[in-house]
Each structure stands twice: as structure tokens, then as C-alpha cells.
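>>> need a 3D model of the following:
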Amino acid sequence: MVTVSSTYSPLARGQGGSIEISVKDNGPGIPEAIKEKIFQPFFTTKPTGQGTGLGLSLSYDIVKAHGGELKVETVEGQFTRFTVHLPLLAS
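Sure, this is the predicted structure:
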């Protein structure tokens, strides 16, 4: 099962705010041994030639370039949750 949620956090008028998007699954989780590597360019758990290992690395860079954060929370055998936190521009 995959759960997607979002939260909007407004600030005072004209000061922007932030949005948080969370994607959680009930899969096998990410082993601690590779958790720290998943945002590195070209890291993949797929066999050679079957994955570029750029998806999470590019996503991380794009979110950072917009002043945000991309985090992962995982428990082996239970779940993985990716959370994107982005600031909103003042209106």
C-alpha cells in the first residue's frame, strides 16, 4: 500500500509558507547499510546495466535548489517514507 499526503503551512500574509509532501509504503524498507547512499549519484541496487542510479540524486538536487529538503525515514520490514519540504514564495 502507498500513502501520499500533503500539508500546507501558511505564514503571515505576504511571507510565504511551506508545503510538505509525503509518500509512504509498507514495503520491506531500506537496509541501514545503504540508507546513507541512496541520494548519491549513480548509486543503484539493480544489476549492472539495469539502472542509472540518478533518480533520487536528481530529485534531491532539484529540491535543494528550490530551498527545500528531501528526507527518508525507514524501518526494515515495515515501511519507507520520503518527505519533500518546500518553501513557498511570498505573494
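>>> please make it C-alpha for all contacts and neighbour counts, starting now.
Noted.
>>> list the contacts of T3.
T3 makes contact with 22-25, according to C-alpha atoms under 8 Å, 6 or more residues apart in numbering.
>>> a helix runs through it, doesn't it?
No. Applying DSSP: H, G, I helix; E, B strand; the rest coil, one finds T3 to be strand, outside a helix.
>>> I have a second one here; can you model it like the first so I can compare?
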Amino acid sequence: MKFYEVHDPYYALIKADNKEDAIRIYTDNVADDGDNLGISEVTETYAAVRHSRTYDEDGKPLSVKEVLEDITNDNEMVLGRDGNLI
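You can find the predicted model right below:
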């Protein structure tokens, strides 16, 4: 798995097999417009640290166990998104 970060138009941290899948996940789950995304690949360590600073649906920080499970499983997913979209 690879990790991607989008800053514009809305922030997202995405885990995907490749950049094309990351763009698809972004447009399906974050924002409808996938054109001209400021998307870049980031390291697993960077993604883990950023993801550890996100909050669950109840507004509580994720546990270390949750972060590690999300980072190491084989599922493509949005790991974090712009707080204004929640």
C-alpha cells in the first residue's frame, strides 16, 4: 500500500494501491472534483503520525491500536479528511 496526501481543494490522507486509486477514493469520499488535485505520495511513517492525530466519530483521538490497524491492513481507505467536511 501507498499513502497519499491531498491539500487542495480539501485535505485528505488516503491509503491506496496507486495514485489513480487514491484519486478515485478522494472523489468518492471527500470531494466530487478530482481535477487539479494537489496530491503527493507520503511515507508510511508520515501517514501513521498524521493519522494518529485524527479523531473518531465521537471526537476522541484514535487509539494506537486503531492507528496501527488502519496503517497495516490491506484495505484502501481515507485515513483523515478536512474537519470542515465532517
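>>> TM-score for this pair?
Both chains were compared after superposition, and using TM-score structural alignment, normalised by the length of the second structure their TM-score is 0.23; 34 aligned residues with a C-alpha RMSD of 4.1 Å.
>>> buried ones among the contacts of T3 of the first structure?
Applying 16 or more other C-alpha atoms under 10 Å to these, the neighbour count classes 22, 24-25 as buried.
>>> so which strand or helix has S18 of the first structure?
If you go by DSSP states H and E, S18 of the first structure is part of strand 17-25.
>>> what about S57 of the first structure, helix or strand, and which?
Under the criterion DSSP H and E, the helix or strand holding S57 of the first structure is helix 55-65.
>>> tell me the helix or strand right after that helix.
Taking DSSP H and E, what comes next after helix 55-65 of the first structure is strand 69-75.
>>> touching that next one from outside, list them.
With contacts defined as C-alpha under 8 Å, 6+ apart, strand 69-75 of the first structure is touched by 29-30, 60, 63-64, 80-86.
>>> now do the buried residues in the helix or strand just after it.
Downstream of strand 69-75 of the first structure, the next assigned helix or strand under DSSP H and E is strand 79-88. Buried residues in strand 79-88 of the first structure, defined by neighbour count with 16+ other C-alpha under 10 Å: 79-81, 83-88.
>>> surely V84 of the first structure is in contact with S22?
Yes. Because the distance of 6.4 Å satisfies C-alpha atoms under 8 Å, V84 of the first structure is recorded as touching S22.
>>> which neighbouring elements make contact with the helix holding S57 of the first structure?
Here helix 55-65 of the first structure is seen to pack against strand 69-75 when contacts are counted using 3 or more C-alpha pairs under 8 Å, 6 or more residues apart in numbering; DSSP states H and E.
>>> 6 Å instead?
Helices and strands touching helix 55-65 of the first structure, by 3 or more C-alpha pairs under 6 Å, 6 or more residues apart in numbering; DSSP states H and E: there are none.
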